[in-house]
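Peer 1: sequence? don't have it. structure:
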């Protein structure tokens, strides 16, 4: 085997300011042990750097070698092999504690590998398919639920809209405002916690002449607070107040 690294980028000899993701020692590195040096770097860097480290070494490999899948499989194999090595260690030896910490780092790196695994190397294809099938079943259930809600909502749709005579939308809005103020003794005839049911009803079921009434236009006739009307509020002039609703007994 050649002493030249096959998979990973080493730091140059006597280079005391290498790239942070280079592997190896400054004076001499046995490049036949490149897998070990790669794993040592995993132990040294923060878990948040795993993606950048992997991409850096992958970029080096792709410049002189073949496919990303080959690189991924090699990295995955050495990580899994070393995790198994640490898990088999005698728990009564002095190396066991440090081995557990290294195994934890490797398992974190393995979790990263799962996130970029397009070849189902880390998890069997059957497991991935099972998860996908489970997700599909959940989505099918959600779709059925939404379709039922849509069907129920469409039961209230009308085949046509009520037409307000062109030029008299303000007069109609005045009637709605009067309707909100009608009382039956100490109770209101029609109440709502906010104004949205009124203007949404008008936008959905009414037209002004041959044109639809946008929800924004309808909303501008119904300020949320009567005493604090917004700048876009459409005030109804006295000349548009053509009707007056009064109790029958008056």
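Peer 2: Sure thing, it's come through. None of these values were measured; they are calculated from a predicted model.

Peer 1: Going by C-alpha atoms from here, please, whenever you check contacts or count neighbours.
Peer 2: OK.

Peer 1: if you count residues, which helix in this protein comes out on top?
Peer 2: For the chain, the longest helix by residue count, based on DSSP state H, is helix 125-154.

Peer 1: which is the next helix or strand following that one?
Peer 2: strand 162-164 (DSSP states H and E).

Peer 1: Please identify the buried residues of that following strand?
Peer 2: Going by neighbour count (16 or more other C-alpha atoms under 10 Å), the buried part of strand 162-164 is residue 164.

Peer 1: Presented hereafter is structure B, for comparison with structure A:
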């Protein structure tokens, strides 16, 4: 008997930002697998098995979910935000690529969710209204030199840049270095938004400029948006026009 695996995201925080498709998958599951913090956001119905693990155990979680599905269980792997953006969906397919050959024939589905940068942007208006990119500042899985190259390229191309994983208790220098790289290519007046706990009732926005951005104020619950040359402020709202016709003279 072969089961199934659905990878879902809880959204950025508010229960109403979890999609109906994710809720349906959760309701049908025999097993819920995930980081304990995210599993705590999900109601467990009678008869479901809950498999919680620590924050750094992504591949182990993915392998457990795949093994359970291969044994005939209907598994939901719970991620935060959108499971396909710096999250668990990629870990699942990495585990499939390097794991049991039988896992390649499993019924695997990814349900899209609301990722942190979309929730952060909605708190302030429409800063992602034009071309943008997302870069994770975590160098746990890639070299810092790779991150530096991507920051330089994004800044020189004048993208709005969403910075994920800007800081943690063990990573305090990366964000300050990232701001230094961006200051070399963007003006000091470039808008910078620190959005903490986006999509929750605790959301807090700090709007500043690249010249005044203070890296020490960020933590792992902070999403940072660095504007483009076209990004502008209208009262309390910040937005980026959809095209070059929005550029100020």
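Peer 2: Yes, it's here. Everything numeric here is computed off the predicted structure, so don't read it as measured data.

Peer 1: Put one on top of the other, what's the TM-score?
Peer 2: Once superposed, chain against chain, the TM-score is 0.22 (TM-score structural alignment, normalised by the length of structure 2); 75 aligned residues with a C-alpha RMSD of 4.3 Å.

Peer 1: OK, contacts around residue 106 of structure 1?
Peer 2: By C-alpha atoms under 8 Å, 6 or more residues apart in numbering, the contact list for residue 106 of structure 1 reads 42-43, 79, 83.

Peer 1: what's the answer for residue 237 of structure 2, then?
Peer 2: So residue 237 of structure 2 contacts 124-126 (C-alpha under 8 Å, 6+ apart).

Peer 1: Next: residue 64 of structure 2.
Peer 2: residue 33.

Peer 1: Could you say which helix or strand holds it?
Peer 2: Assigned by DSSP H and E, residue 64 of structure 2 falls in helix 58-70.

Peer 1: Just the buried residues of the longest helix of structure 1, please?
Peer 2: Buried, per 16+ other C-alpha under 10 Å, within helix 125-154 of structure 1: nothing.

Peer 1: and residue 109 of structure 1, how many neighbours does it have?
Peer 2: By other C-alpha atoms under 10 Å, the residues close to residue 109 of structure 1 number 22.

Peer 1: And the helices in structure 2, which stretches?
Peer 2: Along structure 2, counting by DSSP H, helices occupy 20-28, 36-39, 58-70, 88-98, 116-124, 144-156, 174-183.

Peer 1: actually structure 1, not the one I typed
Peer 2: Counting by DSSP H, the helices of structure 1 are 34-44, 50-64, 68-87, 96-115, 125-154, 169-181, 196-205, 215-219.

Peer 1: Relative to residue 163 of structure 1, which of these is closest?
Peer 2: Nearest of these to residue 163 of structure 1, taken as C-alpha to C-alpha: helix 196-205 at 8.8 Å.

Peer 1: Please name every helix or strand in contact with that closest one.
Peer 2: helix 215-219 (3 or more C-alpha pairs under 8 Å, 6 or more residues apart in numbering; DSSP states H and E).

Peer 1: ok, and what's touching the helix it packs on?
Peer 2: With C-alpha under 8 Å, 6+ apart as the contact definition, helix 215-219 of structure 1 has outside contacts at 196, 199-200, 202-203.

Peer 1: Using CSV, lay out these together with neighbour count and distance to residue 129 of structure 1.
Peer 2: Putting those into CSV (neighbours: other C-alpha atoms under 10 Å; distance: C-alpha to C-alpha, whole Å) gives the following:
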residue, neighbour count, distance to residue 129 of structure 1
196, 16, 46
199, 21, 49
200, 17, 45
202, 22, 49
203, 19, 47
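
Peer 1: Distance to residue 7 of structure 2 added to the helices of structure 2, as CSV?
Peer 2: Supplementary listing: the helices of structure 2 in CSV, determined by distance: least, C-alpha to C-alpha, whole Å:
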stretch, distance to residue 7 of structure 2
helix 20-28, 8
helix 36-39, 13
helix 58-70, 10
helix 88-98, 6
helix 116-124, 17
helix 144-156, 27
helix 174-183, 30
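
Peer 1: who wins for proximity to residue 207 of structure 2 among those helices?
Peer 2: helix 116-124 (9.0 Å).

Peer 1: Tell me how far residue 89 of structure 2 lies from residue 70 of structure 2.
Peer 2: 17 Å (C-alpha to C-alpha, to the nearest Å).

Peer 1: higher neighbour count, these two?
Peer 2: residue 89 (27 against 22).

Peer 1: was I right about the more buried one contacting residue 5?
Peer 2: No - using C-alpha atoms under 8 Å, residue 89 of structure 2 is not in contact with residue 5, being 10.7 Å away.

Peer 1: can you give me the strands in structure 2?
Peer 2: 4-9, 31-35, 49-53, 74-79, 107-110, 125-126, 132-136, 160-164, 191-196, 204-209, 222-226, 232-234, 237-239 (DSSP state E).

Peer 1: Adding distance to residue 94 of structure 2, write these out as JSON lines.
Peer 2: Shown next, in JSON lines, are the strands of structure 2 (distance: least, C-alpha to C-alpha, whole Å):
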{"stretch": "strand 4-9", "distance to residue 94 of structure 2": "14"}
{"stretch": "strand 31-35", "distance to residue 94 of structure 2": "16"}
{"stretch": "strand 49-53", "distance to residue 94 of structure 2": "18"}
{"stretch": "strand 74-79", "distance to residue 94 of structure 2": "14"}
{"stretch": "strand 107-110", "distance to residue 94 of structure 2": "13"}
{"stretch": "strand 125-126", "distance to residue 94 of structure 2": "34"}
{"stretch": "strand 132-136", "distance to residue 94 of structure 2": "18"}
{"stretch": "strand 160-164", "distance to residue 94 of structure 2": "21"}
{"stretch": "strand 191-196", "distance to residue 94 of structure 2": "30"}
{"stretch": "strand 204-209", "distance to residue 94 of structure 2": "35"}
{"stretch": "strand 222-226", "distance to residue 94 of structure 2": "26"}
{"stretch": "strand 232-234", "distance to residue 94 of structure 2": "40"}
{"stretch": "strand 237-239", "distance to residue 94 of structure 2": "36"}
